[in-house]
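> Would you be able to build a 3D model of this:
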Amino acid sequence: MQNYTSDSDSESLNKVLDFTHQILETGTMEHYLEVFINDEKRTAEEIETIILNYNHLETLPINLFKFVNLKTLDVSYSGLCVLCDIFKHSSITTLIAKNNHLSNESLPKTFTSNPKVREINLSGNHFTAFPEQLLDFPYLKYLYLGSNQITMIPRNIKKLKSLNVLCMGGNLLVDVPETLGELVNLQALVLCDNQIGSLPANIANLKHLKSLLLHKNLLKALPPEIVGLKNLNELSLRDNPLVVRFVSDMMHDPGSLLELAGRTINIYGIKVKQGDIPQTLISYLENAHRCVNPQCKGVFFDNRVEHIKFVDFCGKYRIPLLQYLCSSKCIKNNEEVVRPNRSYMVKKVLLG
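Got it, this is the predicted structure:
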């Protein structure tokens, strides 16, 4: 039954203790950990990673605290019902406890505020509220709370200033607090598979954001400020009313000749006066809408999309998000709209 890593010439292997798929209950696991602790060949001080996946552990073994240099604990898929204050373990940096039976009642009222903690993964559990005990880890970089039943992101999420990744897909969220825009170090924000109807405009403050996953929500529109996220190279919006309507409009309501004529006159700077073109077109030109890019002098009329390229993507559509741009050439260069020789705009506006 004992299955911890054997002696090896590899220093990294000697730092790992792996009890995966042993189907051990908590008391039995404590026994095997104690056997290891008393082993003369290896010492508990060597161990930096302990993996207890796929066992029958309602609680964590008490003697985990004897592994004084433990950095990573993975206790996923093990039926965990109670999570003690493992962060009293002063060396731990990573806790992975996904796909267990943890709920808000499973946690202590507070956790020890351990400045070394960098990653916490509690995905696939039974939380109905955001575990606010986690807000006491100011240096936390990776937080995974997906596939729970959480209904709200607390406004004081802003306390987690160091977050690089926040994953809350597969919950019951209906909105996003403005304070999320204060997590200025975020690089990935996963909010897919919720019931979110809108996003705050200050999401544009997340200047380092590279990935924004919003598919399977109730979004009917996006804040125009989103075009300011210049580092964004992944934006997933499939299965939202926004996309369904957009695709339907493109397939069944293409741009009119009036729209195309108005755009052509504007794009090429054609000078027109009374008598040169029909009065209806002159009046139409006067009703042009400005592009949301403040450096762009372009306009759009009824149809805000110049070109759509459909690409199959996991059985869905993948299309450029140009309904917020005056054209696919909307790249600023001084004060003129020119053909892009940079690719960042194309990368950031693709729908997944």
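
> only C-alpha atoms for contact and neighbour calcs from this point on.
Noted.

> Number of residues surrounding F111?
Neighbour count of F111, defined by other C-alpha atoms under 10 Å: 18.

> Quick one: residues contacting the residue nearest to it when sequence neighbours are not counted.
Nearest in space to F111, with sequence neighbours left out and distances taken as C-alpha to C-alpha, 6 or more residues apart in numbering, is D85 at 5.6 Å. With contacts taken as C-alpha atoms under 8 Å, 6 or more residues apart in numbering, D85 has the following neighbours: 107-108, 110-112.

> Can you tell me which of those is nearest V311?
L107 (45.6 Å; C-alpha to C-alpha).

> Next, work out how far apart that closest one and C81 are.
When distance is defined by C-alpha to C-alpha, to the nearest Å, L107 is 9 Å away from C81.

> When those two are compared, which one has more neighbours?
Neighbours were tallied for L107 and for C81 using other C-alpha under 10 Å; the higher tally belongs to C81 (19 against 16).

> surely the more buried one meets K98?
No. If you go by C-alpha atoms under 8 Å, C81 and K98 don't touch, sitting 11.6 Å apart.

> Let's see this one next, to set against the first:
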Amino acid sequence: MKLHCDVEVVSRHLPTLGMRNRGKGVRAVLSVCEQTPRSQLPGPRRACLLVSTLKDKHGTRYELKENIEQFFTKFVDEGKATIRLKEPPVDICLSKANSNHLKDFLSTVRLAHRGCNVNVQLSTLAPVKASEFEKFKTKMIITSKKDYPLSKSFPCSLEHLQTSYCSLVRVDMRMLCLKNLRKLDLSHNHIKKLPATIGDLIHLQDLNLNDNHLESFSIDLCQSTLQKSLRSLDLSKNRIRALPVQFCQLRELIILKVDDNELIQFPFKIGQLTNLRFLSAARNKLLFLPSEFKNLSLEYLDLFGNTFEQPKVLPVIKLQVPLTLLESSARAVLGNRIPYDSHNIPFHLCQDLDTAKTCVCGSFCLRSFIQGTANMNLHAVAHTVVLVDNMGGTEAPVTSYFCSLTCYVNSTDTLK
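Model prediction:
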């Protein structure tokens, strides 16, 4: 019987010698092995614990029968446990194990400790093959085309995969089967489009697509499980002109990099990214910032090299008096937070509601509004601000919307 996990063997003599353990485990294969062939030993089989690592494939053997002082299993559901041996006086600390496999393994070890007959197939005392460790790798970094695997699959246990400078023109579908993946780095390739199935990687926290040929970030990805998992997204050095309004549903984002693209505007609901702390969008074609940009609370902001326009003196007036039935209904639905989807109203109306503008008073407006622009000091939303231009400026134009003439008159100071 075998268990794949991280292992740290800690000697209990270390504190008395004024020494400390490393505090970090290594990937290992634990085996409950038969010490003597069954044919040569009557009665219950005598088992031992063999701990093998990539550097020591022959492993270290530990007696089990009546040799375990204590089991620590408080965090077994998290894949962690400790086996305290009497001789030698060591603690075998296990982590990053499959919780179900760990429970079965500990049950077998208990039986061996009691000298009971172990009713599972025991391993033999033989060196562990290197392929055993390859199969359970959690990190793989490939930085050249010649090293890219064409004939064999990626280890299904991978949590971090980097395939850079491999001339990939599309995302390899084998990557999308790696259900434990937390970090995916596809930087410095030639990828033009992202498959919606990236959204099936339910644990993905860090996605790096720097230096590719992307022209968009799809709505399907914005509405996938990435909404709950994605923390860091790097879209720098691509060809993206706009991000969909649904992009703001990725509300767990902390880091967003979109430098060196062709962005002409941010999603106007960007203020919904309440967890965002690092935003870099240097060297794009931004003309102004959306009104909800003022709702952000950033630690770092870089908007250097954008072509910001000077605020317009006169506002754009699109007021409709009286309000149309569509406008009145939309304001009522959004103002009262009435849930809606394409199952109870037409899809195009859902899109209208999704793209409604927020007035400075907090109300909503669809097609009847006044639009004004004013400069804002970016230090109002970020602790650290990279200069917007070579002249030392930290201001940028922000667009504001007003649902009525009254709101506009009461807020004229914001446009000065």
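
> who are the neighbours in contact with the residue mapped onto E234 of the first structure from the second structure?
For E234 of the first structure, the aligned position in the second structure is Y300, judged by TM-score structural alignment. Contact analysis of Y300 of the second structure by C-alpha under 8 Å, 6+ apart lists 277-280, 382-385.

> Try it again at 10 Å.
Y300 of the second structure sits next to 255, 276-280, 379, 381-386 when contact means C-alpha atoms under 10 Å, 6 or more residues apart in numbering.

> Check D211 of the second structure too.
Each residue near D211 of the second structure by C-alpha under 10 Å, 6+ apart is listed here: 164-165, 186-191, 234-239, 260-261.

> What's the PyMOL line that selects buried ones from those?
Those of the contacts of D211 of the second structure that count as buried under 16 or more other C-alpha atoms under 10 Å are selected in PyMOL with:
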select buried, resi 164+165+186+187+188+189+190+191+234+235+236+237+238+239+260+261
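
> Show me which of the contacts of D211 of the second structure is closest to K96 of the second structure.
Using C-alpha to C-alpha, L186 is the member of those that lies nearest K96 of the second structure, at 25.5 Å.

> just checking, what's the longest helix in the second structure?
helix 99-114 (DSSP state H).

> what's it aligned against in the first structure?
Counting by TM-score structural alignment, helix 99-114 of the second structure pairs with no residue of the first structure.

> Okay, helices next: where are they in the stretch 151-300 of the first structure?
Here the stretch 151-300 of the first structure has its helices, by DSSP state H, counting those that start in this stretch, at 241-252, 257-267, 279-285.

> As CSV, those with mean neighbour count and distance to D74 of the first structure would be great.
Listed next are the helices of the stretch 151-300 of the first structure as CSV, based on neighbours: other C-alpha atoms under 10 Å; distance: least, C-alpha to C-alpha, whole Å:
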stretch, mean neighbour count, distance to D74 of the first structure
helix 241-252, 14, 38
helix 257-267, 16, 58
helix 279-285, 14, 63
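
> The stretch 251-352 of the first structure: strands as residue ranges?
With DSSP state E, counting those that start in this stretch as the criterion, the stretch 251-352 of the first structure has strands at 289-290, 299-300, 311-313, 316-318, 331-333, 336-338.

> what's the answer for the stretch 1-150 of the first structure, then?
Counting by DSSP E, counting those that start in this stretch, the strands of the stretch 1-150 of the first structure are 16-18, 49-51, 72-74, 94-96, 119-121, 142-144.

> mind listing what the residue nearest to K24 of the second structure when sequence neighbours are not counted touches?
Among residues not flanking K24 of the second structure along the chain, E8 sits closest, at 6.6 Å (C-alpha to C-alpha, 6+ apart). E8 of the second structure is in contact with 21-28, 82, 90-95, counting by C-alpha under 10 Å, 6+ apart.

> From these, pick the one nearest C156 of the second structure.
Among the contacts of E8 of the second structure, and counting by C-alpha to C-alpha, the member closest to C156 of the second structure is R27, at 15.5 Å.

> Just give me which of the contacts of Y300 of the second structure are shared by the first structure.
On the basis of both residues aligned by TM-score structural alignment, their matches' C-alpha atoms under 10 Å, what survives of the contacts of Y300 of the second structure in the first structure is 255, 276-280.

> And the residues you listed, which is closest to E292 of the second structure?
Nearest to E292 of the second structure out of these is L276 (C-alpha to C-alpha; 13.3 Å).

> For the closest one, give me its contacts.
Going by C-alpha under 10 Å, 6+ apart, L276 of the second structure touches 231-232, 250-256, 270, 296-300.
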